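Peer 1: Generate a structure from the sequence data that follows.
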Amino acid sequence: MIVRRCVGLLALPLLLGCCVVHAAPPRGFDVLHYSVALVPDIAAKRVQGQQTVRFKAEQALSTLTLDAGTLEVTSVTQHGRALAFAQAGQQLHITLATPLQRGASAELQIRYHGAPAFGLTFAPEREEVYTLFSTSQWMPSVDAPDERATLDLAVTLPPALLAAGTGRALPTRTLADGRIEHRWRLDTPMPGYVYGFAAGRYQQATQQHGPVQLRYLSVERSPAQLRTVFARTGDMLDFFAERAGLPYRGDYQQALVASTIGQEMAGLSLMSEAYGQDVLDDADQIALMAHEAAHHWWGNRVTCAGWEHFWLNEGMANFMTAAYLQQAQGEAAYQAQVDGWRTRLDALRAKGADHALVYADWDAPTADDRAVVYRKGAYVLHLLRGELGDAVFWRGLRAYTVANDGRSVVTADFQRAMETAAGHSLQPFFDEWVYTAGTAAQ
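Peer 2: Have a look, this model is predicted:
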């Protein structure tokens, strides 16, 4: 996944020679559950929505602030009573009717509409709509990756369309006008950026891989072609589960949509139709789907606590992709990935664009910033693997993943797990490669 824009970040000083810890802006509340009902108008590229937000006060609370992108909120109510609210700077500020004491819970209802410029992508020529990362552009929510909540999602669509969404599918409902309400429930709290859905005039194929049902969707590809494109999906899930020490849970869906560089969601990954054709042309072009599959452990289940630690999501997914290619396609495939990372890092350093992996300025990342997080991050994991040896490295990575399943993490959590596996301090390595720009590529 490539992040287009993240909001609400706190600039943190980088402390040389020690671990930068998470210091998210205090919200004063914890979202427990979202219940969202959407009605997208694909032809008009607009959406209407209503939702219930259940939250708990973590301090005395009189105002609830959510990210809301460019959505226009029309009403906020609590038990049928209208609440005062204001929108500014892509945020929604709601004044509670009665201040909450710490530990108290409450629910609010929000109605809204809008024409998101991103986050919700419409392709009318394909009768398709799908989400891409910026969840607050289609439902008021908390953008921060350390905020986890459960979700009920309903999307009302024309009857000819198929849909996939985050969470387990619930029975659809046929409305009086013939439209279909597609519903999903996410029972495990997840960060909001992995919420989403895709809908279109899809063809589909399904396969059973052990306890996991695999489902593939595309407008342009036949069921037989979809099985060919995603032939390695089950093997990928098995590999990542073994390395993580955690089995994949739930079912897994992959959709080829009009255009995307790739997007992971909870139980759902999106890739482009063009990418699907690439795989049909060359069966070895599986790195992108492996990257998105890897995120279901490193990104979704173990999530960076703040964007300054984003390399724990993206550098890890890139590295794990290469590790899978090493198993599936041989050592040369792994080394080709490593060579690509090293070459990009050399280019960053030549232009003075290299910097620490842990850094505060991820609000509007440049291509060079993304290269640091994605490619340098993966390269540093490769170097750590070489320093520790395979047995210690994989033992440490497994311990890190198992211990932090369902948690938000900072780089210090990863460092501690690897030090425990190694039996000694790794501070010099992390000082050189993670907390500072590092030295010349090895």
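
Peer 1: When you work out contacts or count neighbours from here on, use the C-alpha atoms and nothing else.
Peer 2: OK.

Peer 1: how near is Q204 to P223?
Peer 2: Using C-alpha to C-alpha, to the nearest Å, Q204 is found at 6 Å from P223.

Peer 1: out of these two, which sits in the more crowded spot?
Peer 2: Between Q204 and P223, Q204 has the larger neighbour count (other C-alpha atoms under 10 Å), namely 20 against 17.

Peer 1: how close does the more buried one sit to L161?
Peer 2: 11 Å.

Peer 1: Over to V47?
Peer 2: The separation that V47 has from L161, given C-alpha to C-alpha, amounts to 17 Å.

Peer 1: To compare against the first, here's the next sequence to fold:
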Amino acid sequence: MLPTSRPTAPRRRLRAALLTAAAACLVAAVLPPPEPTPLGIGDPLFPHLGNPGYDVAEYDIAFTYHGGNTTPLDAVTKIDAWATERLERVNLDFSHGTVSAVQVNGLPAEFATAGEDLVVEPLLPLEAGSRLRITVEHTSDPRGEGSAGGWVRTSDGLAMANQADAAHRVFPSNDHPADKALFTFRITAPSELTAVANGVRESKKKHGSTTTWGYRTRHPMATELAQVSIGTSAVPTREGPGGLPLRDVVPAKDRTALERWLKKTPDQLKWMEGKVGRYPFETYGVLIADAETGYELETQTLSLFERRLFVNGLFPEWYVDSIMVHELAHQWFGDSVSPRTWADLWLNEGHATWYEALYSEEKAGHPLEARMREAYRRSDQWRAEGGPPAAPKPPSPGQKISLFRPVVYDGSALVLYALRQTIGNDAFDRLERAWVSDYRDGTATTQDFARLAGRIADRDLTAFFQGWLYAERTPAMPGHADWRTSVPAKAAVPAKPPAR
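Peer 2: All right, here's what the predicted structure looks like:
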């Protein structure tokens, strides 16, 4: 039947819409999709780190270790997340492994690499607010330049050192501390080895010549704090304050020799809790690895230390104790309260250095004021070399851990000393406790800290923080008019401090 009159307006609009849709499909069929490109969340120091459009809730990561620390591990990484915007593609940070298959919500997905991103294209677009599960079958390669981070090869296996941007050398992820998530690890290894990871062990199952170990965190964690240790290890246990379960991971051959250090942890925890409140996680311990990394690291619930720090006799006891407290303090400052951007790093390292120095004063008689006066003397030079504490210069090309310069350690602890001089000891102590309580299990910025300090001190601290955190030259130290800085020199960048 042919129509005897012209279509009405709604029918004309419908016909136009159908023609437009048909034209769009024709164009899509003719034009190839845009090339995969690496993305980022806009961190000024690591512009391609992290990815927009989704929020990770949980990682479930399975590693199969075949018994040689130069052989790639087989792995399956499952990522449960929420789409925060409509996504036709999902970018994950991942490098240093081979991807064999990807699924999104149980359906096969196309994938490609772009820079250090794995770009996943699901069969159907993901709508904002929808839940998604991404499953990636891949290898995880421990070979390569050790200074780049990721897997650390030890004398008997592997450990992890992912700070600042190296977790994606180990597993696909949204590799930025702004997106914290729960973690489950399942590690299969030859049964003569021991596998340990962040959190609490939930399972251990033997299958012939291999054993699968299962661990889960009970608090969200940044990817840079993930830890998996595989090796010929002993795992001594004990109790901390309030019955907190403690477990250490050490080379089995050194179990007895290291006990004098391991038994210090309960008292160190008690000391830290006396300063800032209850320990924020489900367990704690130290992982002593027979490897040379050049640093120690605050991986969540299981801090990484080099074996030589404890057994070579090169360092005095008070110094080793203070480094142990430095990494312990990070469990509050950096792990529980994580930086929103990497420019907020001073909040991590400045606080850990502060409690390291305070512990040395109270327990070993090394005056905090003397250390801060020396830091003040050198502060202008540190600012010239690395930038102000809250506006650090980008890391050197190809040396991303060069971000960890003296200005974020003693140079940032100096800011806290100046703040205490300004607002008084009582207000400062209340600020520290409120900071780790108010932002527990979350992320926070320099601006958050400044606002909280002003509220607790009941005064405007804008000028204080502007000068101490962002100025090229160090302000005058309150209460110490005689302190002077040295003239900044164009010296070589100092060696990286031993603790991160």
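
Peer 1: Send over the TM-score of the superposed chains.
Peer 2: The TM-score (TM-score structural alignment, normalised by the length of the first structure) is 0.88; 420 aligned residues with a C-alpha RMSD of 2.5 Å.

Peer 1: rewinding a little: V47 and L161 of the first structure: who's more crowded?
Peer 2: V47 (19 against 15).

Peer 1: Show me what the host helix or strand of the more buried one is packed up against.
Peer 2: Using DSSP states H and E, V47 of the first structure sits in strand 46-57. Applying 3 or more C-alpha pairs under 8 Å, 6 or more residues apart in numbering; DSSP states H and E, one finds that strand 46-57 of the first structure contacts strand 29-41, strand 105-114.

Peer 1: Try it again at 10 Å.
Peer 2: strand 29-41, strand 72-78, strand 91-100, strand 105-114, strand 120-123, strand 148-157 (3 or more C-alpha pairs under 10 Å, 6 or more residues apart in numbering; DSSP states H and E).

Peer 1: mean shift of the last one relative to the second structure?
Peer 2: What that stands for is strand 148-157 of the first structure. In this overlay with the second structure, the average offset of strand 148-157 of the first structure from its partner residues is 1.0 Å by mean C-alpha distance after the TM-score superposition for the first structure.

Peer 1: tell me, stretch 422-437 of the first structure lands on which residues of the second structure?
Peer 2: Residues 457-472 of the second structure are where stretch 422-437 of the first structure lands when matched by TM-score structural alignment.

Peer 1: Run through the residues that contact the spatially most central residue of the first structure.
Peer 2: By C-alpha atoms, centre = their mean, the mean C-alpha position of the first structure lies nearest to V194, the distance being 4.3 Å. Applying C-alpha atoms under 10 Å, 6 or more residues apart in numbering, we find V194 of the first structure in contact with 131-135, 145, 166, 263-269, 295-296, 299-300.

Peer 1: T401 of the first structure maps to what in the second structure?
Peer 2: By TM-score structural alignment, T401 of the first structure lines up with V436.

Peer 1: ok, its match touching V337?
Peer 2: Yes - counting by C-alpha atoms under 10 Å, V436 of the second structure touches V337, with 6.4 Å between them.

Peer 1: Show me what T77 of the first structure lines up with in the second structure.
Peer 2: Here T77 of the first structure is matched to Q103 in the second structure, going by TM-score structural alignment.

Peer 1: How about A44 of the first structure?
Peer 2: For A44 of the first structure, the residue aligned by TM-score structural alignment is T70.

Peer 1: That match: neighbour count?
Peer 2: 14.

Peer 1: what does A9 of the second structure give?
Peer 2: When neighbours are defined as other C-alpha under 10 Å, A9 of the second structure has 9 of them.

Peer 1: now swap in the one 4 residues further on and tell me
Peer 2: Here the number of neighbours of R13 of the second structure (other C-alpha under 10 Å) works out to 12.

Peer 1: Next: L87 of the second structure.
Peer 2: There are 18 residues near L87 of the second structure, going by other C-alpha under 10 Å.

Peer 1: and the gap between it and P475 of the second structure?
Peer 2: 48 Å.

Peer 1: which neighbours do V436 and V337 of the second structure share?
Peer 2: Shared contacts of V436 of the second structure and V337, counting by C-alpha under 10 Å, 6+ apart, come down to 280, 442.
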